[in-house]
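A.B. asks: Curious how this folds, go ahead:
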Amino acid sequence: MQYNKAELEARLQREIMQTMPHRWRNRFHVEMPFGFTGSVKGFLRFGEEHYIFLQWNPFSTEDKNKGWVLVKTRDFIRYSMPQLVLWPGEDMDRDGCGSGCAYVEDGKLRVLYTGRRTEGEVRDNRQILGTLDGGVIRKDGVVIKEPPEGYTHLFQGPFRFTQGGKNYILLGGQAEPEDDPRGCVLIYREEEGEWKFEDELSTQLGFFGSVWECPIVERFGEQEVLFFSPRGVKHLEFAYQNLFQSGYIAGRMMATDQTMLHASFRELDRGFDFFVPYTAQFDGRHVMIGWMSMPHRDEDYPTAELGFMHTLTMPRELTLKQGRVYSRPAEELKDLRIEESRKDIESCEVKKLQMELFEGSEGYLRITFGHAEDVHLIFHYGEEKLVLTYRREDAVLEIVRNDMALGGKGGRRFRLPIGDTFHVRFFQDKSAMEFFFQHGEEAASLMVFPKEDVRPVLEVKSSSRMEKVVGTVWELDPIQYNLQ
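C.D. replies: Here you go, the predicted model:
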């Protein structure tokens, strides 16, 4: 596809500033106003600002021909206008600019990304180095041309990191044979300006999916956490219920030995719409932004008929406790709250209560069960509804969206032992919803597409009286885009 930077950025500016966007266009989630919004492919602090690179196909809602756009922010509330910085064109990336990373080297902002090429039915990926220069990523050249022997061309998503004074690249990979492939991570080491293949990262997972995507390693205190997204993991009753998964293993990674000693794989998010998150470390914090999408499920996203599709999660701060990653919304997001319209909740010995929410809401509920054995959180959209149910008897939380007329259907179930008090924090945008349970022990991201343009009504109920329901609901301002 032929990219025209000036024309596309002018259209972005016009449409992102619309005063009356469609009822499914989100208010406080970053997304492109037209085309295919892809996942974050670089996220870091550079100077005084956070730089967020994400994929974008401006020509259709198809997952192809993607370039990268850049948005900058100091506070996750006010953002720069999206700027087109990378697009396919040369032979090395003619079919799209794929997954990658961004980092600072010698005062310059560098990127590594997968250049997509297809020869007939065969994918021919290669890893490309670039430098942000004058508002555009200059393509400096191919640094890894082909996968090592024994691995398929599904090697992608380079992530650069430093350990023990040496520079390394992780690549998501797939071991042959192609008729019975196995997901893995490949490690390369920098040696005199060249990238040398070391080995496959040795883990205790064995066969765990057919391909691993977008590996990222972050250090939390004395441990490393390897984030990645495996495809082809067997579905279980209370885990791995999406088409593709995203999660992590925590332990010790020794890059020099290409080994990692770790605990079991855990999912980062239990919702329907979450994939290939990206993490960044700054100011002593680990912050993650996920992609609210599920590949190969285009029928779940009716916005495609309107010419736009997908969004990003709000930034989440991650902490590691006893080998488990907890997530909570970034502290800066509290500045979106409108205190004048705040609603406080406090009810005792009640079976049911309900309230109308806003066009965009944040809510926190603390529900003390008492004699109640279950609790239902029902988001009503006229005659449609989204239902969350927690049952104490089996310590299972279930999310069901079968009563929404449009978009994806089905349910998600996972175990969540909580004792006598249920904590839930939620963010309800026009179509994007994010939930955090038990102070971030679990999270769930999902999309809903109400037929009617109505404010949702939240109903909290139980089959028996709940001892106490306490909480607060805030109306949220939309994020802002600075025209300069």
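A.B. asks: rest of the way, CA atoms for contacts and neighbours
C.D. replies: Will do.
A.B. asks: and the gap between Arg123 and Pro147?
C.D. replies: Arg123 sits at a distance of 12 Å from Pro147 (criterion: CA to CA, to the nearest Å).
A.B. asks: what touches both of the two?
C.D. replies: His153 (CA atoms under 8 Å, 6 or more residues apart in numbering).
A.B. asks: any idea where the helices of the chain begin and end?
C.D. replies: Secondary structure of the chain by DSSP state H: the helices cover 5-16.
A.B. asks: picking that back up, between Arg123 and Pro147, who's got more neighbours?
C.D. replies: Between Arg123 and Pro147, Pro147 has the larger neighbour count (other CA atoms under 10 Å), namely 21 against 14.
A.B. asks: got a list of what the residue lying closest to that one once chain neighbours are set aside touches?
C.D. replies: Excluding its sequence neighbours, the residue lying closest to Pro147 (CA to CA, 6 or more residues apart in numbering) is His153, at 6.0 Å. Counting by CA under 8 Å, 6+ apart, His153 touches Arg123, Asp124, Asn125, Glu146, Pro147, Gln174.
A.B. asks: Show the contacting residues for the second one.
C.D. replies: To tie it back to what came earlier, the one meant is Asp124. Contacts of Asp124 by CA under 8 Å, 6+ apart are Arg116, Arg117, Thr118, Glu146, His153.
A.B. asks: Let's compare: structure for the following, please.
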Amino acid sequence: MREAFTVDKANFFIENNKNKVDEKYRHHYHVMAPIGWVNDPNGFVYFQGEYHLFYQYYPYDSCWGPMHWGHTKSRDLIHWEELPVALAPDKPYDKDGCFSGSAIEKDGKLYLMYTGHVEKNDRTYQTQCIAFSEDGIHFEKLCQNPVIDEKILNTNGTIHDFRDPKVFLRNEKYYSVVASKNEEDKGRILLFESKDMLNWSFTSILLEGDATQGIMWECPDLFHLNGKDVLIMSPIQIPKKGDEYHNISSTVAFIGLVNWETGKFSVENYHEIDFGFDFYAPQTLEDNQSRRIMIAWMQMWDRTLPTHDLAHGWAGAMSLPRELSVKDNQLIQKPITFVYDSLNITQAIHALTVSSNTITFDNSVGDNMYMRLLIDMTEADELTIQLAKVGESSLQMHYDCQTQKFILNREKIGYKLEGREQELLVQRQTQVSLIDGQLEVELFRDTSSVEIFLNKQKTMSTTFYEIIKGKNLEISSSGIAKIITLEFGQIKT
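C.D. replies: The predicted structure follows:
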């Protein structure tokens, strides 16, 4: 019989084993667990003057296991304080995992709404449950759990795939969007409502997918922003479409309007959120400045994980938090404002021309690195950037002025990262329009990850694990490219 899990047991294990973790690929300012496996961000919330982030967590190994909820908090979303494990799978209704969910403040208390996961007779059963806390650190599960079960779900979804509740307050009523699917393996987002967070009822099928939109939708989040309703979610096995959805699982933003009389979402546009290799299960909060902020798991399912294979004792991290807006029915992301408060610019270069020559910036690349390149491409055809260059190894970026495509390639850096995609995925690309003939590349590197922000239009997030450290940056072009500004810096940690 499996040994029982408890919060106390998890915290004892962490405290006595976290010093055994290999630090080689660990980050400086991105959220990680002190030891073990991390996936989806959960319970991202602003509570009592601080940002709290929970996450799917298995402390006992660097691979997925029965899910706990890890917990950390911050005042600026850059410097994080690790807190005790919040939830463990210790009840009959969640004995095989406390799966993903969300958080909300009610009457000065912090409530977590999560999925109780049970394996029984070779079948999965998933229900929605609640825990609460007076201090935001120590949580008690409701004796009435589960609060949304098979009876309330009825025939509106399958209890075997029914997870990831995102709870929110609207017009003095609590709502929760929950992921499920229909009998034809098409994604379905369900809407539930409650007056007290305890007694819930089914409202509607908010949105349902078709055969081109994946076999299951996960981690929904619904919010209103800049006059539009936005529903973000993570489809499993959504087929490739042009430059979009090349990962085995993707993240998508549906933009439109909710009819709150019928509980139906009218979609005006939908598109992929991030065009890199490692970005999944994003979740958002609204803070005390009315900013809508998003964070995601900076990893991808079914991929090689060197920190596990090399027995480093940990796997997975969160993305840099991003501030959101909607413009022209597109979800726009920018780095969290706080990051610039902690940014130390160490070098700034201006008015430099790149033509047939390759310009090398020696020793400009480190584990904790910021780079901003603003470059005039009006007389150029192509631009190539090689980051962490050493010998033949580098993370390669390329911009083609004719197609206006930005390409990210990680084939020639570090360990081979394989997945369940039909072909080895080493390159991704996305359309980035020049602005007044200029391209801006803003890059945040943190040991084993890079997040790229392109012309305030698109983002690309990727992990990589160098075998030999590369410290140089190389820039070359076809035609004449004129560097307006090139800045290097570090995030103060």
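A.B. asks: What's the TM-score once they're superposed?
C.D. replies: After superposition, the two chains reach a TM-score of 0.91 (TM-score structural alignment, normalised by the length of structure 1), with 470 aligned residues with a CA RMSD of 2.3 Å.
A.B. asks: rewinding a little: can you redo the contacts of His153 of structure 1 as JSON lines with distance to Arg252 of structure 1?
C.D. replies: As requested, the contacts of His153 of structure 1 are exported to JSON lines (distance: CA to CA, whole Å):
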{"residue": "Arg123", "distance to Arg252 of structure 1": "33"}
{"residue": "Asp124", "distance to Arg252 of structure 1": "33"}
{"residue": "Asn125", "distance to Arg252 of structure 1": "30"}
{"residue": "Glu146", "distance to Arg252 of structure 1": "29"}
{"residue": "Pro147", "distance to Arg252 of structure 1": "26"}
{"residue": "Gln174", "distance to Arg252 of structure 1": "23"}
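A.B. asks: among the residues you listed, which are in strands?
C.D. replies: Among the contacts of His153 of structure 1, the members found in strands (DSSP state E) are Arg123, Gln174.
A.B. asks: Could I get the full set of strands for the stretch 201-350 of structure 2?
C.D. replies: Applying DSSP state E, counting those that start in this stretch to the stretch 201-350 of structure 2 gives strands spanning 216-225, 228-236, 252-259, 264-272, 280-286, 292-297, 314-315, 322-327, 330-335, 343-354.
A.B. asks: wait, Ile215 of structure 2 sits on Asn182?
C.D. replies: No - Ile215 of structure 2 is beyond contact range of Asn182, at 9.3 Å (criterion: CA atoms under 8 Å).
A.B. asks: how close does Ile332 of structure 2 sit to Asn269 of structure 2?
C.D. replies: Counting by CA to CA - Ile332 of structure 2 and Asn269 of structure 2 are separated by 14 Å.
A.B. asks: Neighbour count for the two, which is higher?
C.D. replies: Here Ile332 of structure 2 and Asn269 are compared on neighbour count by other CA under 10 Å; more neighbours surround Ile332, at 17 against 13.
A.B. asks: if you skip the residues just before and after it, what's nearest to the more buried one?
C.D. replies: Ser325 (5.2 Å).
A.B. asks: Let me see the contact set for the one you found.
C.D. replies: Neighbours of Ser325 of structure 2 in contact, by CA under 8 Å, 6+ apart: Leu225, Asn226, Arg292, Leu331, Ile332, Gln333.
A.B. asks: for the stretch 51-200 of structure 1, what spans make up the strands?
C.D. replies: 67-73, 78-80, 83-86, 97-105, 108-115, 118-119, 122-123, 126-133, 136-144, 156-163, 166-175, 182-191, 194-200.
A.B. asks: out of those, nearest to Tyr481 of structure 1?
C.D. replies: Among the strands of the stretch 51-200 of structure 1, the nearest to Tyr481 of structure 1 by CA to CA is strand 78-80 (4.8 Å).
A.B. asks: can you tell me the mean distance of the closest one from structure 2 after alignment?
C.D. replies: Here the mean offset of strand 78-80 of structure 1 against structure 2 after fitting is 2.4 Å, by mean CA distance after the TM-score superposition for structure 1.
A.B. asks: next one: that strand to chain centre, how far?
C.D. replies: The chain centroid and the centroid of strand 78-80 of structure 1 are separated by 19 Å under CA atoms, centre = their mean, to the nearest Å.
A.B. asks: Go through it and flag the buried ones.
C.D. replies: Using 16 or more other CA atoms under 10 Å as the test for burial, strand 78-80 of structure 1 gives Tyr79, Ser80.
A.B. asks: That strand - contacts with which helices or strands?
C.D. replies: Under the contact criterion of 3 or more CA pairs under 8 Å, 6 or more residues apart in numbering; DSSP states H and E, strand 78-80 of structure 1 touches strand 67-73, strand 480-482.
A.B. asks: rerun at 10 Å
C.D. replies: strand 49-57, strand 67-73, strand 480-482 (3 or more CA pairs under 10 Å, 6 or more residues apart in numbering; DSSP states H and E).
A.B. asks: among these, which is nearest Glu398 of structure 1?
C.D. replies: Closest among these, using CA to CA: strand 49-57, at 31.3 Å.
A.B. asks: mean deviation of the closest one from structure 2?
C.D. replies: Averaged out, strand 49-57 of structure 1 is 1.0 Å away (mean CA distance after the TM-score superposition for structure 1).
A.B. asks: Which residues belonging to that strand are considered buried?
C.D. replies: Buried residues in strand 49-57 of structure 1 (16+ other CA under 10 Å): His50, Tyr51, Ile52, Phe53, Leu54, Gln55, Trp56, Asn57.
A.B. asks: So which of the helices and strands packed on strand 78-80 of structure 1 is nearest Arg413 of structure 1?
C.D. replies: strand 49-57 (30.3 Å).
A.B. asks: so that closest one versus strand 285-292, what angle?
C.D. replies: Interaxial angle of strand 49-57 of structure 1 relative to strand 285-292 (axes from the mean of the first three to the mean of the last three CA atoms, to 10 degrees): 20 degrees.
A.B. asks: Report all helices and strands that strand 49-57 of structure 1 contacts.
C.D. replies: Partner elements for strand 49-57 of structure 1 (3+ CA pairs under 10 Å, 6+ apart): strand 35-46, strand 67-73, strand 78-80, strand 83-86, strand 97-105, strand 275-282.
A.B. asks: rerun that using 7 Å as the cut-off
C.D. replies: Applying 3 or more CA pairs under 7 Å, 6 or more residues apart in numbering; DSSP states H and E, one finds that strand 49-57 of structure 1 contacts strand 35-46, strand 67-73.
A.B. asks: From the chain's centre, how far out is that strand? Work that out for me.
C.D. replies: Distance, centroid of strand 49-57 of structure 1 to centroid of chain: 13 Å (CA atoms, centre = their mean).
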